[in-house]
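K.L.:
Dropping the sequence and predicted coords here.
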Amino acid sequence: MELQQDHILCARNSVACGNLLYVKERNSPQRLWRLNCYRKVENIMIEIKEITKIYPRGKKKALDNVTFDIPEGIFGLIGRNGAGKTTLMRIIATVMDQTSGAIMFDGKELKANRKEFRKSLGYLPQSTKLMPRLNIVEFLDYVCIMKGIKNKKERKQKIAEAIETVGLVGEEKKRLSNYSGGMLRRAGIAQALIEEPKVLIIDEPTTGLDPEERLYFLNLLSRIAQNRTIIFSTHITADIENLCRNICILEQGQVKYTGDKSEFIDGIQGRLYELDGTAEDEEKLRHEAIVTSVAYVEGKARIRYVAETPYEGSEAVKPTLEDAYIHALGGVKR
């Protein structure tokens, strides 16, 4: 089965049918992808339908016919910087209009029902200024007022609940200007949770966080994901390795893959190998296989690569999301 476009794969939510889908990519050593049909119907919250975005001053498409479904739970949107993730997130958050296409929320067209959708939406953009002279209580009180919550007692209760949820109890008197990067991200989540939204849109939230803050933030997302949809964009595959079941990969404004994360990883199962070799081995493998990572240790190159036949001295290894992701993009850059 040949695709009309290289490297574009879709695993649609469907009733179990017992069939397997094999997709052969043109002009690629990647050979076959094997995609199982889903075993159950998932509750689709948001449908992205043929979204295209062309900025007025340029002819380049930031998004090109992007189509996929977003079910309940944490959904990972993965792509390199400049892939179109932020543009798509801004369109879903209704702060930017698409050039063409439609977004459906609970079966209703989003563009025609913005007010209704915004009541169900929490949004944390990639860069957020959170009024540095205020403390977290003052900031969240301002957010409540802007959202039309007039009752002071109700505001106080919502603020207390949000602060507890994101783990900022005891930090209420500290100005936001004195918060760490991780605390600021949590404050951003707190403001997004004020109206208990059904949908949270979070754009590149772990960028710049130290390892401890990053893990705390990811654990926070897993705690608040119950009974809501979280759309989480990142260029760091490790962020969503154990967090998301469903993913979409964007590359240059187009969908490379959308569907079940495990199915995506299984596409290279049994074809991923690791070799402790030389720079010459690396060069040869770059021509004969898809190299997913190279690390030089004590003068030797530790090379992970996808191939139908292993290079002499290689051993089969278990693939990760990063391996599958780099493979889908055509291999790691030099």
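P.N.:
Cool, got the structure. Numbers count the residues shown, from 1 in each chain.
K.L.:
contacts and neighbour counts: CA atoms only from here.
P.N.:
OK.
K.L.:
For burial, what's the neighbour tally of V297?
P.N.:
Other residues lying near V297 total 9 when counted by other Cα atoms under 10 Å.
K.L.:
Now stretch 156-176: buried residues?
P.N.:
158-160, 162-163, 165-168, 175-176 (16 or more other Cα atoms under 10 Å).
K.L.:
from the middle of its chain, how far away would it be?
P.N.:
Here the centre of stretch 156-176 is set off from its chain's centre by 27 Å, with Cα atoms, centre = their mean, to the nearest Å.
K.L.:
Then stretch 78-88?
P.N.:
9 Å.
K.L.:
buried sites along it?
P.N.:
Under 16+ other Cα under 10 Å, the buried positions of stretch 78-88 are 78-79, 83-88.
K.L.:
which among those gets closest to C244?
P.N.:
I78 (11.1 Å; Cα to Cα).
K.L.:
Could you list every helix and strand in contact with the helix or strand containing L140?
P.N.:
Per DSSP states H and E: L140 is located in helix 136-146. On a contact count with 3 or more Cα pairs under 8 Å, 6 or more residues apart in numbering; DSSP states H and E, helix 136-146 meets helix 152-165, helix 181-193.
K.L.:
For those helices, give me TSV that also has distance to V294.
P.N.:
Shown next, in TSV, are the helices and strands packed on helix 136-146 (distance: least, Cα to Cα, whole Å):
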stretch	distance to V294
helix 152-165	40
helix 181-193	31
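K.L.:
Name the residues of the helix holding L140 that come out as buried.
P.N.:
Residues of helix 136-146 classed as buried by neighbour count (16+ other Cα under 10 Å): 136-144.
K.L.:
K60: which of these is nearest?
P.N.:
Among the buried residues of helix 136-146, and counting by Cα to Cα, the member closest to K60 is V143, at 36.5 Å.
K.L.:
Put this next to the previous one:
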Amino acid sequence: MGILKINNLSKTYSNGVKALDNVTLELENGMFGLLGPNGAGKSTLMRTLATLQEADSGTATLDDIDILNQPAELRKVLGYLPQEFGVYPRITAEQLLSHLAILKGISNSSERKELVNYLLNKVNLYDKRNKSVKGFSGGMKQRVGIAQALIGNPKLIIVDEPTAGLDPGERNRFYNLLADVGKDVIVILSTHIVDDVRELCTKMAIMNFGQIVYHGSPSDAIEELNSKVYQKMVDRSELEQYASDYKIISNKMVGGQPLIHVYSDEHPQNGFKQVTPNLEDVFFSKINTNSVLV
């Protein structure tokens, strides 16, 4: 059982932006969702754990590996799918995985070929192995990305915004693949898409302005909001007034009209209807109180 411990990790960029503000987390095997809006610090945390940048202070360990001081050791047991998974032009899926396996130290050619075939089968791309990766759809490229992240039996797999830009069918295929991968290792799924976490993760954290604002299970977070979320259709012209009178969690356009969700300890009356909270309500309640999302 692997354990990833992050303690008081902080990082301030030269422009003054505090990307990580005393981040502390402990993760075990399984799918862990890191949810937050763009700019929350998720990618900075992922890049730090992937040894691609340094923190100003704090510690991070994976079992007995000191991630910040032993980056070479960590890389041996790391699988990483960055937000932008670039591929070489005019190279096939088989060639790409074989090349990356060499870089990861798998020098025996027959062992490497066996591994590449196994991975291509696992991500359901074996029949496309001789096709140029450049011509793959977004979902297929992401599956190649997961295949390369699995080279070398990693203990920690980091996937950063993996489903952005995928159509619903590709997203579902990717979910199934990640769920299969995430049984025996620590998988951190960093995303701003609530559905990604709802579908896949039993543990999660919500990050905003470089801080962890929630850490626990999605179901516990939803339970906290039970009987406290109400909704109402309003006119656009009324949004500002409602924002000053109520604690608006979120608003979204439905049929051209704003549908607002508000947080309240008691029934706000005035035409509001109580609704069963969902993970989206949790997300917005943690990052967005008393502001209007237009």
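P.N.:
Structure's in. What do you need? For clarity, every value in this text was computed on a predicted model and none was experimentally measured.
K.L.:
care to give me the TM-score?
P.N.:
The TM-score (TM-score structural alignment, normalised by the length of structure 2) is 0.93; 291 aligned residues with a Cα RMSD of 1.8 Å.
K.L.:
hang on, the earlier thing: so which of the helices and strands packed on helix 136-146 of structure 1 is nearest L32 of structure 1?
P.N.:
Evaluated over those, closeness to L32 of structure 1 peaks at helix 181-193, with 40.6 Å, by Cα to Cα.
K.L.:
can you give me the offset of that closest one from its chain's centre?
P.N.:
Centre-to-centre, helix 181-193 of structure 1 and its host chain are 18 Å apart (Cα atoms, centre = their mean).
K.L.:
what stretch of structure 2 does the following helix or strand past that helix fall on?
P.N.:
Using DSSP H and E, the next helix or strand after helix 181-193 of structure 1 towards the C-terminus is strand 199-203. Mapped onto structure 2 using TM-score structural alignment, strand 199-203 of structure 1 covers residues 156-160.
K.L.:
Show me which parts of that stretch are buried, residue by residue.
P.N.:
Buried, per 16+ other Cα under 10 Å, within stretch 156-160 of structure 2: 156-160.
K.L.:
Geometrically speaking, which residue is the centre of structure 2?
P.N.:
S190 (1.8 Å; Cα atoms, centre = their mean).
K.L.:
Now do the same for that one: helix, strand or coil?
P.N.:
strand (DSSP: H, G, I helix; E, B strand; the rest coil).
K.L.:
Trace it over to structure 1, please.
P.N.:
In structure 1, S190 of structure 2 lines up with S233, judged by TM-score structural alignment.
K.L.:
wait, what's in contact with that match?
P.N.:
S233 of structure 1 is in contact with 76-79, 85-86, 202-205, counting by Cα atoms under 8 Å, 6 or more residues apart in numbering.
K.L.:
Inside helices: which ones of those?
P.N.:
Judged by DSSP state H, helices contain the following of those: 85-86.
K.L.:
out of the contacts of S233 of structure 1, who's nearest I44 of structure 1?
P.N.:
Set against I44 of structure 1, the nearest of the contacts of S233 of structure 1 by Cα to Cα is G76 (14.6 Å).
K.L.:
and the closest one, how many residues sit next to it?
P.N.:
For G76 of structure 1, the neighbour count with other Cα under 10 Å is 26.
K.L.:
any idea how far D281 of structure 1 is from it?
P.N.:
To D281 of structure 1, G76 of structure 1 is 34 Å away according to Cα to Cα, to the nearest Å.
K.L.:
do P132 of structure 1 as well
P.N.:
Counting by Cα to Cα - P132 of structure 1 and D281 of structure 1 are separated by 53 Å.
K.L.:
same deal with S127 of structure 1?
P.N.:
Distance, S127 of structure 1 to D281 of structure 1, using Cα to Cα: 42 Å.
K.L.:
Those two: which is more packed in?
P.N.:
Taking neighbours as other Cα under 10 Å, S127 of structure 1 and D281 compare with D281 leading, 15 against 11.
K.L.:
Contacts for the helix or strand the more buried one falls within next, please.
P.N.:
Here D281 of structure 1 sits within helix 279-288, counting by DSSP H and E. Residues external to helix 279-288 of structure 1 that are found in contact with it (Cα under 8 Å, 6+ apart): 29, 291, 294, 300-301, 303, 305, 307.
K.L.:
If you rank these by neighbours, which is first?
P.N.:
Highest neighbour count within these, by other Cα under 10 Å: Y305, with 32 neighbours.
K.L.:
What's the match for that residue in structure 2?
P.N.:
The equivalent of Y305 of structure 1 in structure 2 is V262 (alignment by TM-score structural alignment).
K.L.:
what about the residue lying closest to its match once chain neighbours are set aside, distance to D180 of structure 2?
P.N.:
Nearest non-adjacent residue to V262 of structure 2, counting by Cα to Cα, 6 or more residues apart in numbering: I248, 4.3 Å away. Distance check for I248 of structure 2 against D180 of structure 2: by Cα to Cα, it reads 38 Å.
K.L.:
got it, and N108 of structure 2?
P.N.:
Distance from N108 of structure 2 to D180 of structure 2, by Cα to Cα: 27 Å.
K.L.:
that older thread, how about the residue nearest to V262 of structure 2, secondary structure?
P.N.:
Assigned with three-state DSSP, I248 of structure 2 falls in the strand class.
K.L.:
Check Y216 of structure 1 too.
P.N.:
Put simply, Y216 of structure 1 is helix when judged by three-state DSSP.
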